[in-house]
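Undergrad: I would like the atomic coordinates for the input below:
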Amino acid sequence: MKKKHTQKRKVALLGLTLGLSLILSACSSSEGKSEARDPGQPLHVVTTIAQISEPVSKIGGDRVQVESLMGPGVDPHLYKPTPGDIKKLDSAEMVLYSGLHLEANMIKVFEQLGKNKPVVGIGDTIPEEQLLKDTGGAIDPHVWFDIDLWKQALEAAAEELKKASPADAEYFEANKKAYFAELDRLKQEAEDKMADIPEEKRVLITAHDAFGYFGRLLDVKVVGLQGLSTEDEVGLSDIERTVDLLLEHNVPAVFVESSINPASVNAVIEGARQKGLQVSLGGELFSDAMGAAGTEEGTYLGMYRHNVDTIHKALSGKGD
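TA: Down below sits the predicted model:
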């Protein structure tokens, strides 16, 4: 059954890839190469996830126009680009994506686009020895939860902006340094908050395994019911092991994610209840997607701070 499902999925992905390739070819043949950019016009950048677009808009300032394909609640692991997305990508002067196989359904599209413009997976620039892997050797793509690693990725993005618009290089560098100083302050704030949680309670249980870098950076044990990708299935044994962990550490709360179905987390809460442990829903965390544009959680700094505050409040029992 699983083999048949995999074969169907491969056929579907092949059809999607062929369809998108035709769209890309049509765009390229009808529009031709982009005309040289007017130095007075902002550089047009399209990104996949908001964790890239919002920081890049800070670094680029008014010299860059940034669009993100994926908004709040969107799961990048499963995302398939629409014809409208392809047109946006094709019209951009630069495309920045996370990489590390996060946007798995878009790889062929990136390869095609990369023949005519800068298309950069900023996470792919991080040295492999600094990355986390699961037991099967797959790289964890959720690198934005390690602030130091995400600075490396954003550094690569800033360098691409400088290459595309050398006249603005000093402006981009100054903005980057100011933004990185904010990231350093956020990291210190996060370290202080997590250290305030008793060590035995410092256990973060979520719907899927997106918080490994967060845990490594801030000394938190992390358990994701699904694997690195939301395509992974949650089995009864996964739920039972998680319930046992809750009982062992007397963990008071578990968390849902804004872009993930909460069913598995609710099953853990019920399983713990049946064994005599009252576990609360600690709140909603942002993992693969950020909050709505125009809100504090719609910024990388605000999203990260929301997660830290939510975890601290639920696991420390102190409230903020």
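Undergrad: could you use CA atoms for every contact and neighbour count after this?
TA: Will do.
Undergrad: who are the contact partners of Gly73?
TA: Ser258, Ser259, Ile260, Ala289, Met290, Gly291 (CA atoms under 8 Å, 6 or more residues apart in numbering).
Undergrad: here is a second sequence; please produce its structure as well for comparison:
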Amino acid sequence: MKKIVFILLTFVFISACKDSEPSNGNLNIVTTTTMITDLVTHIGGDKLNIQGLMGSGVDPHLYKASEGDVSKLANADLIFYGGLHLEGKLVEVFQKMESQHIKTIAVSDALDTKTLIGSEYFASNYDPHIWFDVNNWELITNFVVQKLSEANPENKALFEENGKTYLEELKSLDADIKSIISTLPEEKRILVTAHDAFNYFGQAYGFEVVGLQGLSTATEAGVQDVQNLATFIIDKKVKAVFVESSVPKRTIEALQAAVNSKNHNVEIGGTLYSDALGNAGTPEGTYIGMFRYNVNTIVSALK
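TA: Alright, predicted model coming up:
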């Protein structure tokens, strides 16, 4: 019943606040995660009015739209979101946007489903953490350039030029990542984190990846999960495990305690950025800076 009331109230609120915000003539773009906000900003520059819903450290799996968010969405010309149920609690809101003729675009539509990592435990049946393969992000960059050019053809040349520049930066990032990882022996390339956000990273860069929680942080880790992973860490002689900026660190601390209780030691190797970038204005506040930081942190801790 509460769910039905929320949907009805959202619909009424959308209708009431539509066109309530001023525009400078630029397209009004709303993005969900910080990664998507960063990408659209690189491509659109000052030719777009861009508003990101989520900030640093925000978990998109559990994010709920506020009244202010609904107002932003209602006044958007385009909405870019991750898709694959990454923003699970916003799916119904996006559906209402479509009913109000506001175009919503899932950046995951840029990818062939044959390249996605499946999961029988997740609502979409695919892992939504697609940004952790730089090649995926290159395809998504081209996709966003195309969608913005279709919506705003007078700035198509600018979007295409900015996209080309950004793709060159992504290719440089990919080469840097591979170079850094090459310094870590293959047998040490085991990444243990709070939840399963790094499977695309593992597939692309040769890491065995194990998350204490599932693909969504809505999935809780049980005592047996902690004990099983503690045994795995001991058997594989894993030197360090990692917390995530958007996930409470208590689960990894519990894992560390479980390993230590078995007379073994595992360090917390640092904090990784998984479902959100770092603070705005810092290197980690960009996709490229975040990725470099993560890889340096992982390799330094596991050496």
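Undergrad: just give the TM-score of the two.
TA: Once superposed, the chains reach a TM-score of 0.94 (TM-score structural alignment, normalised by the length of the second structure), with 300 aligned residues with a CA RMSD of 1.8 Å.
Undergrad: re the thing from before, from the contacts of Gly73 of the first structure, which is closest to Leu281 of the first structure?
TA: Leu281 of the first structure lies nearest to Ser258 out of the contacts of Gly73 of the first structure, by CA to CA, at 13.3 Å.
Undergrad: residues contacting the equivalent of that closest one over in the second structure?
TA: Ser258 of the first structure maps onto Ser245 in the second structure, with residues paired by TM-score structural alignment. By CA under 8 Å, 6+ apart, Ser245 of the second structure lies in contact with Gly57, Thr271, Leu272, Tyr273, Ser274, Ala276.
Undergrad: now with 10 Å, please.
TA: 56-59, 194, 270-278 (CA atoms under 10 Å, 6 or more residues apart in numbering).
Undergrad: got a PyMOL select line for the buried ones in those?
TA: Burial among those is assessed by 16 or more other CA atoms under 10 Å; the matching PyMOL selection reads:
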select buried, resi 56+57+58+59+194+270+271+272+273+274+275+276+277+278
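Undergrad: re earlier: in CSV, list the contacts of Gly73 of the first structure along with secondary structure and distance to Ala153 of the first structure.
TA: Below are the contacts of Gly73 of the first structure laid out as CSV (DSSP: H, G, I helix; E, B strand; the rest coil; distance: CA to CA, whole Å):
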residue, secondary structure, distance to Ala153 of the first structure
Ser258, coil, 24
Ser259, coil, 23
Ile260, coil, 25
Ala289, coil, 17
Met290, coil, 17
Gly291, coil, 21
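Undergrad: most widely separated two among those residues?
TA: For the contacts of Gly73 of the first structure, and using CA to CA, no pair is farther apart than Ile260 and Gly291, which are 13.6 Å apart.
Undergrad: any shared contact partners between these two?
TA: Common neighbours of Ile260 of the first structure and Gly291 (CA under 10 Å, 6+ apart) are Gly73, Leu285.
Undergrad: what stretch of the first structure does the longest helix anywhere in the second structure fall on?
TA: Looking across the second structure with DSSP state H, the single longest helix is helix 156-181. Aligned by TM-score structural alignment, helix 156-181 of the second structure falls on residues 169-194 of the first structure.
Undergrad: which ones are touching the aligned partner of Thr282 of the second structure in the first structure?
TA: When the first structure is aligned by TM-score structural alignment, Thr282 of the second structure is paired with Thr295. Contacts for Thr295 of the first structure were tallied using CA under 10 Å, 6+ apart; they are Gly302, Met303.
Undergrad: neighbours around the aligned residue in the second structure for Met106 of the first structure, how many?
TA: Using TM-score structural alignment, the partner of Met106 of the first structure in the second structure is Leu90. By other CA atoms under 10 Å, the residues close to Leu90 of the second structure number 18.
Undergrad: doesn't Ile79 make contact with Leu90 of the second structure?
TA: No: here Leu90 of the second structure lies out of contact with Ile79, judged by CA atoms under 10 Å, at a distance of 12.0 Å.
Undergrad: quick check: neighbours shared by the two?
TA: Common neighbours of Leu90 of the second structure and Ile79 (CA under 10 Å, 6+ apart) are Thr32.
Undergrad: please name the nearest non-neighbouring residue to the spatially most central residue of the first structure.
TA: Central residue of the first structure (CA atoms, centre = their mean): Asp288, 4.1 Å from the mean position. Nearest non-adjacent residue to Asp288 of the first structure, counting by CA to CA, 6 or more residues apart in numbering: Asp75, 6.1 Å away.
Undergrad: is the one you found in a helix, a strand, or coil?
TA: coil (DSSP: H, G, I helix; E, B strand; the rest coil).
Undergrad: so it is in contact with Ala289, correct?
TA: Yes: Asp75 of the first structure lies in contact with Ala289 (CA under 10 Å); the separation is 6.8 Å.
Undergrad: quick one, what contacts the nearest residue to Phe94 of the second structure once chain neighbours are set aside?
TA: The shortest distance from Phe94 of the second structure to any non-neighbouring residue, by CA to CA, 6+ apart, is to Thr104 (6.8 Å). Thr104 of the second structure is in contact with 30-31, 73, 76-81, 94-95, 97-98, counting by CA under 10 Å, 6+ apart.
Undergrad: same thing with Ala76 of the second structure?
TA: Residues near Ala76 of the second structure by CA under 10 Å, 6+ apart: 18-19, 21, 27-31, 49-51, 70, 97, 102-104.
Undergrad: Ala12 of the first structure too?
TA: By CA under 10 Å, 6+ apart, the contact set of Ala12 of the first structure is Thr6, Leu18.
Undergrad: can you check Asn261 of the first structure too?
TA: Residues near Asn261 of the first structure by CA under 10 Å, 6+ apart: Ala207, His208, Thr230.
Undergrad: quick one on the thing from earlier: give me the mean deviation of the longest helix of the second structure from the first structure.
TA: Superposing on the first structure and averaging over aligned pairs (mean CA distance after the TM-score superposition for the first structure), helix 156-181 of the second structure comes out at 0.9 Å.
Undergrad: going by neighbour count, which residues in that helix are buried?
TA: Of the residues in helix 156-181 of the second structure, 156, 158-160, 162-164, 166-167, 170, 173-174, 177, 181 count as buried by neighbour count, 16+ other CA under 10 Å.
Undergrad: and if you look at stretch 5-23 of the first structure?
TA: Neighbour-count burial for stretch 5-23 of the first structure [16+ other CA under 10 Å]: Leu16, Thr17, Leu20, Ser21, Ile23.
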